[in-house]
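Student: With the input below, show me the fold.
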Amino acid sequence: MSEVRKRTRVDNMNEVDHLLEHRFETLSLEEKLEVKRLGPHHPMDIAISQTAGKQNRAFNVEWFAKKKWLTASIQKKALFCFPCLLFGGSGGEVTWSRTGYKDLKHLSERITKHESSNSHLDNAVKLGLFGRVNVAVQIDSAYQRGIEEHNRQVEENRYVLGRIITCIKLCGKCETALRGHDESADSLNPGIFRCIFETMCEGDARLQRHYDAHPVFKGTSSTIQNELLDCMYEVYRDEIAKQVDETSFVAVQADETTDVSCKSQMVVVLRYLLPCNTVTERFLEFVEVKDKTGVGLCNSIKVVLEPLNLREKLIAQTYDGAAVMSGNVRGVQTLLKETYPNAQFVHCYAHQLKLTLQQLCSARISILKVFFANLTAFATFFSGAPKRVAALSEATHRRIPRPPAVRWNFKSRTVNAVWETRAALLQCMEAVRTQPGWDEKTISEAYGLSKKLRDRAFLQLLEFFSLLMPEVDVLYNTLQKRSIDAPCINSALAHFKENVQKMRQQADNLAATSHDGTDEPGRRVANTAQVMKEACDTVISQVEQRFSQSDHLIAAKLVDSSFFPQFVLSFPTSELDCAVKLWPLDNKEKLKSELITLYRHSELHTGKTALSLLKSIFENNLEENFAETVILLKIIATTPMTTAESERNFSTLKRIKTFTRNTMGQPRLNALAMLSIESQLIQQLQDFIPKVIEKFSQRKDRRAAFLFK
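Tutor: Presented below is the predicted three-dimensional model:
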């Protein structure tokens, strides 16, 4: 399409002097329509006069009201006809269109004559009809048919894309691969996506018509799938950004996760309140971290959070131990607070303390990494196999606790079960090896486990962790109590460190115990005493770092309804001071007054959680009266605390772990995780498919069959 020269629009483009300088026929269509909209210019201060002998005449502006087509030039001090000025006059009417009329003596009769001229009438009709008719559409019927055909094709393309997006959504929700080993039509393994698409064609004539009409490109290619995945993830991110923009506070959770191809990545999850006062956790992004120092990890998180503008909203940050091991947990959270000053570091309820410490020990000490892998093999061996379980029950009269799919739920009772039944387990493994009726795989696995039960280093570490894990359990359960306070926390931490220090001092004695184990010939024997000491040091260090700042647990008691009867008698001043120190609560006195009133009205706190209290305030339309309390409740509900929250639901972090362990390093992992983990949110977005199609239509690298113009 030829480029049209653009002019700068001016406010006086309907004035005579402007139109004399810029002829109407040279203007763009947009400018012409604007001149018509403005209409004739009527300068009320026009000074047109005429002297004839002793008589002086002056133009009366009342003529503008009598004759709407009349206009005047300020510079020429002459009268003009607006339609003729635009479209040109002919014959004796040129005066009204080019030079201007100045004879005031004969003005009345000349106006009457001009109004009756054919030239004026033609120009008036042209002005009235200008802009109402698209000449190109009327003249060229082929052009009109082309537009209709194009619109029909676009609508058809959008429909097909919508069905393809539905197929991808279904595959993502079921966590199935989009492509098989061979995409050809006669392949025996074309992939689940192609099978679903072909099944949909059977009951859809429009989709079947497209499938049959395009022998090469059917919309099932990997290129289109990947582009659509990108677009779907973009729409999802836009929705998350919109929700985050509407919420008051946000918490970030970062964790390390590994897929089945052993590729390690960091996952970022956001936690916030929806407008309906419901806590939600949303998957945000997978980040491949190459720099695992504290600065590198912190910068990776900042890059993900920067587009969301969370400087004042981010009120909590939490990380799994292994994810930030190399960068020092304390270093990451301190660096992040430089950008997000309100982001308090907390130990997330989704991160079980015992497994966090186990991961830290495994990551820092390679021998322990092998030990915990071998320990998990015992539970795996007896899981899902009734014959093996029966053999175990006959030998030990108990079961080995089965490890869940999510590894941070690893229970210390697995350690205790293997330690306490080690002799019976060894007899069971020998029976499997020697008795008939067992398959080769089972015999091979039993032989490997029996060797571990004879390994002196394995037995020493097994005894060590059977003593250490219960101490971790006691500390974790203590921190889960609702009646937590600063002295209780400090006492629990001091008692835990004291017991672990005693175990560290006993490491040499534990390492000297043989447990009737043997060492493999030619194998380097590990210095288990040093390993035990390093594990104790790691555990003590991490516990101190994670719970040295536990004021948020104390401040959370302010809205714990179980304490309200007690707070009515004695207001919790120390807890209030902790809350004001931690979080952006500007009006301390007003918050205190609101809490005092809240404690006295038991009908408002029938529930047991901060979230139920928040909903009660909104249901009774008291949010304005308890403004500061609402802020406190939103902060506490958003913060992923440990107190009374452990194992309360299947968190987003756990679901992501499960997803990645069943996903083979596919491209567009962010989009696939989004479709699998956030399928419920995707279903709630009524305009999800139209938005994806719109984003796809804006991409430059799409196939010709799906062009959108």
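Student: only C-alpha atoms for contact and neighbour calcs from this point on.
Tutor: Will do.
Student: how near is the nearest residue to Asn342 once chain neighbours are set aside to Ala343?
Tutor: With C-alpha to C-alpha, 6 or more residues apart in numbering as the criterion, Asn342 has its nearest non-adjacent residue at 4.8 Å, and that residue is Ile315. Distance of Ile315 to Ala343, computed by C-alpha to C-alpha, to the nearest Å: 4 Å.
Student: How about Leu33?
Tutor: Where Ala343 is concerned, Leu33 sits at a distance of 57 Å (C-alpha to C-alpha).
Student: So for the two, which sits in the more crowded spot?
Tutor: Between Leu33 and Ala343, Ala343 has the larger neighbour count (other C-alpha atoms under 10 Å), namely 27 against 15.
Student: How about the contacts made by that one?
Tutor: Contacts for Ala343 (C-alpha atoms under 8 Å, 6 or more residues apart in numbering) come out as Ala251, Leu314, Ile315, Ala316, Gln317, Leu336, Lys337.
Student: top of the residues you listed by neighbour count?
Tutor: That'd be Ala316 among the contacts of Ala343, by other C-alpha under 10 Å, with 29 neighbours.
Student: Contact partners for that one?
Tutor: Contacts of Ala316 by C-alpha under 8 Å, 6+ apart are Val250, Ala251, Val252, Asn342, Ala343, Gln344, Phe345, Val346, Thr639, Pro640.
Student: Show me which pair in those residues is furthest apart.
Tutor: Based on C-alpha to C-alpha, the longest span within the contacts of Ala316 runs between Asn342 and Pro640 and measures 14.5 Å.
Student: Proceed likewise with the subsequent sequence, for comparison:
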Amino acid sequence: MLDETTDIASQSQLSTVFRYVKDGDIQERFLGFSDVSKNRTASGLSEHVFKLLEEFQCVDKLVAQGYDGAATFSGHLNGLQSLVKMKCPNAIFIHCYTHRLNLVLSQSVNFIKECKIFFKTLHSIPSFFAHSTKRMNALIESEVKKRFPSVSNTRWNYNSRIVNTVYENKLELVEFLNNIIDNPDNWDSNTFMTANGFVKVLECFDFSFQLEIFNDIFASTYTLFNILQSKSFDIKYRIDKVKEIISLLNEKRNDFILVYTTIKNDDNIESPRKRRRDDDTEKYLRLYNEIFDTTIRQMEVRFNDLKELSFIDLIDFKKISKFKASFPDEQFSSLKSKYQKFFNLSKLRSELMAVYSLSDFSGKTVTEIVKFLKETELADEAYSEIYKLSTLILTIPVSTLTVERTFSSLKRIKTSIRNAQGESRLSMLSMISIEKKLHEDIQNRRNFYDMVVQKFIEKGVLFL
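Tutor: As a prediction, the model looks like this:
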């Protein structure tokens, strides 16, 4: 898994992480930072990848590669993923699922004019308080008693926090703003006028209608974000959750009457203005359907490659009764087309047919299957191919968040007063910080310090 950022010295730092399974547990290990400022092309990045694969002797073991959606990384013709697949044909490309979900939400907004206006207005609320310590202090001391989350143009899950905060504290916020309006002598003219504008917006039907919709949508997607960001969940579980969210959004699409009636009957919200004598219901039904249809369509488009990973259903033991009656040949063919060289396919087929008729595996997740086979020592002979398939599925990444988290250490270590340190030192200090638990485990070994001293002796370091 790779991602790139610019450090304090304006150098382009490429972070690399390996993901693998050891003793049934998922491991993600940071390998270091590399300065790729001189050559950020796909061919330059591929040289870095191939060097690491050769160094760790895993060219033939690479089963997946995970990046964000930048063309240099994800381009299917000349991008890094295509160059890696030329050398490692089994390394399927996984576009980070969290990036996809961000794109889904941002694209849903960009397609609809009313939504653009809604989020522009919503984002101005945190800015209004953030630009004045007096306003912020008064907000915290009011009935609201909390800060509004900051806005991020790249992290759309942050918008869910803003939506939820405004939604949950709307009445208290209106009361606070009205207090500003009622006491103009205590505030400057800009604060007074802006507070007056916000009150009108918050009591406006159009704003409240969209606030209700997006609070409902973000309640589902925020949970999905947290699931996608965790490395402890396997890809099978995460794909199922993506499908569940799509299904849930389809169900919520039918709740227009409930949402519309709730907002219209709220005494704290002004009724929508009617055009001529027409009923305004049709206008808001169109907007409601457009928001949900766009979001659902974007979800389906962004996650349309899930069909290519259909082989993960082979160990979906919630479908045992279905597979017992009819063997999943389509999913088996999918595995064969992508990872044939790693398996004894005839043995795998026999093992799958055997477990589909047993109850030992019923209802187990992939992670539980791996641990069960390891603990019962069935992974060595009886179900060796199923164990191999399970570890393969656990190895395939869904998100590159582990790589992105390394940038936090980079910012702490390479600062404005320590911006001239070498690349090797930067990587080593970052590794000590990022792999803290592993570092502590190594330190607890009996001969650790003897090994350190020996290394210094080999390098000819003089102790004083």
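Student: TM-score of the superposition?
Tutor: The TM-score (TM-score structural alignment, normalised by the length of structure 2) is 0.61; 381 aligned residues with a C-alpha RMSD of 5.6 Å.
Student: ok, back up a step: out of Asn342 and Pro640 of structure 1, which sits in the busier spot?
Tutor: Pro640 (25 against 19).
Student: residues shared between the contacts of Ile315 and Ala343 of structure 1?
Tutor: Ala251.
Student: Aligned to Tyr277 of structure 1, what sits in structure 2?
Tutor: Small correction: residue 277 of structure 1 is Asn, not Tyr. Aligned by TM-score structural alignment, Asn277 of structure 1 pairs with Gly24 of structure 2.
Student: If you tally nearby residues, what's the number for that match?
Tutor: 21.
Student: With Ala373 of structure 1 instead?
Tutor: There are 11 residues near Ala373 of structure 1, going by other C-alpha under 10 Å.
Student: Could you do the one 3 residues further on as well?
Tutor: Applying other C-alpha under 10 Å, we find 18 other residues in the vicinity of Thr376 of structure 1.
Student: can you tell me which residues contact the nearest residue to it once chain neighbours are set aside?
Tutor: Nearest non-adjacent residue to Thr376 of structure 1, counting by C-alpha to C-alpha, 6+ apart: Pro403, 7.1 Å away. Going by C-alpha under 8 Å, 6+ apart, Pro403 of structure 1 touches Thr376, Ala379, Thr380, Asn409, Phe410, Lys411.
Student: Let's verify Pro403 of structure 1: helix, strand, or coil?
Tutor: Taken by DSSP: H, G, I helix; E, B strand; the rest coil, the conformation at Pro403 of structure 1 corresponds to coil.
Student: Could you do Arg57 of structure 1 as well?
Tutor: strand.
Student: The closest residue in space to it that isn't next to it in sequence is in what secondary structure piece?
Tutor: Spatial nearest neighbour of Arg57 of structure 1, excluding adjacent residues (C-alpha to C-alpha, 6+ apart): Gln50 at 5.0 Å. Per DSSP states H and E, Gln50 of structure 1 falls inside strand 49-52.
Student: residue range for that strand in structure 2?
Tutor: Counting by TM-score structural alignment, strand 49-52 of structure 1 has no counterpart in structure 2.
Student: that older thread, what is the neighbour count of the residue nearest to Arg57 of structure 1?
Tutor: Counted with other C-alpha under 10 Å, Gln50 of structure 1 comes out at 14.
Student: Ok, Leu438 of structure 2 next?
Tutor: Using other C-alpha under 10 Å, the number of residues around Leu438 of structure 2 comes to 12.
Student: Please pull up the equivalent of it in structure 1.
Tutor: By TM-score structural alignment, Leu438 of structure 2 lines up with Leu681.
Student: next one: Asp316 of structure 2
Tutor: In structure 1, the residue matched to Asp316 of structure 2 (TM-score structural alignment) is Asp560.
Student: What count of nearby residues applies to that match?
Tutor: Asp560 of structure 1: 17 neighbours (other C-alpha under 10 Å).
Student: How much space separates it from Lys354 of structure 1?
Tutor: 26 Å.
Student: Kindly report the same for Ala556 of structure 1.
Tutor: For Ala556 of structure 1 relative to Lys354 of structure 1 (C-alpha to C-alpha), the value is 23 Å.
Student: do the same with Tyr319 of structure 1
Tutor: 15 Å.
Student: could you point out the longest helix in structure 2?
Tutor: When structure 2 is parsed with DSSP state H, its longest helix is helix 205-229.
Student: what comes up buried for that helix?
Tutor: By neighbour count with 16 or more other C-alpha atoms under 10 Å, helix 205-229 of structure 2 contains the buried residues 205-218, 220-222, 224-225, 227-229.
Student: just stretch 63-76 of structure 2 next, same as before
Tutor: Val63, Ala64, Gln65, Gly66, Tyr67, Asp68, Gly69, Thr72, Phe73, Ser74.
Student: Arg40 of structure 2: how many residues sit nearby?
Tutor: Arg40 of structure 2 has 17 nearby residues by other C-alpha under 10 Å.
Student: Kindly apply the preceding question to Asn110 of structure 2 instead.
Tutor: By the measure other C-alpha under 10 Å, the count of residues near Asn110 of structure 2 is 11.
Student: swap in Thr199 of structure 1?
Tutor: Neighbours of Thr199 of structure 1 (other C-alpha under 10 Å): 12.
Student: residue contacts, it?
Tutor: By C-alpha under 8 Å, 6+ apart, Thr199 of structure 1 has no neighbours at all.
Student: so where does it fall, helix or strand?
Tutor: For Thr199 of structure 1, the host element (DSSP H and E) is helix 192-202.
Student: what angle separates the helix or strand just after that helix from helix 192-202?
Tutor: Counting by DSSP H and E, the element after helix 192-202 of structure 1 in chain order, helix or strand, is helix 205-213. Using axes from the mean of the first three to the mean of the last three C-alpha atoms, to 10 degrees, the inter-axis angle of helix 205-213 of structure 1 relative to helix 192-202 is 120 degrees.
Student: what span of structure 2 lines up against helix 205-213 of structure 1?
Tutor: Going by TM-score structural alignment, helix 205-213 of structure 1 sits over no part of structure 2.
Student: Contacts for the helix or strand following that helix, please.
Tutor: Using DSSP H and E, the next helix or strand after helix 205-213 of structure 1 towards the C-terminus is helix 222-246. Helix 222-246 of structure 1 has contacts (C-alpha under 8 Å, 6+ apart) with 165, 168, 179, 219, 250, 272, 274-275, 282, 284, 308, 667-668, 670-672, 674, 682, 688, 691-693, 695-696, 702-703.
Student: Just the buried positions in the longest helix anywhere in structure 1, please.
Tutor: In structure 1, taking DSSP H as the definition, the longest helix is helix 141-173. Neighbour-count burial for helix 141-173 of structure 1, counted by 16+ other C-alpha under 10 Å, picks out 153-154, 156-165, 167-173.
Student: distance between the ends of stretch 321-337 of structure 1?
Tutor: 18 Å.
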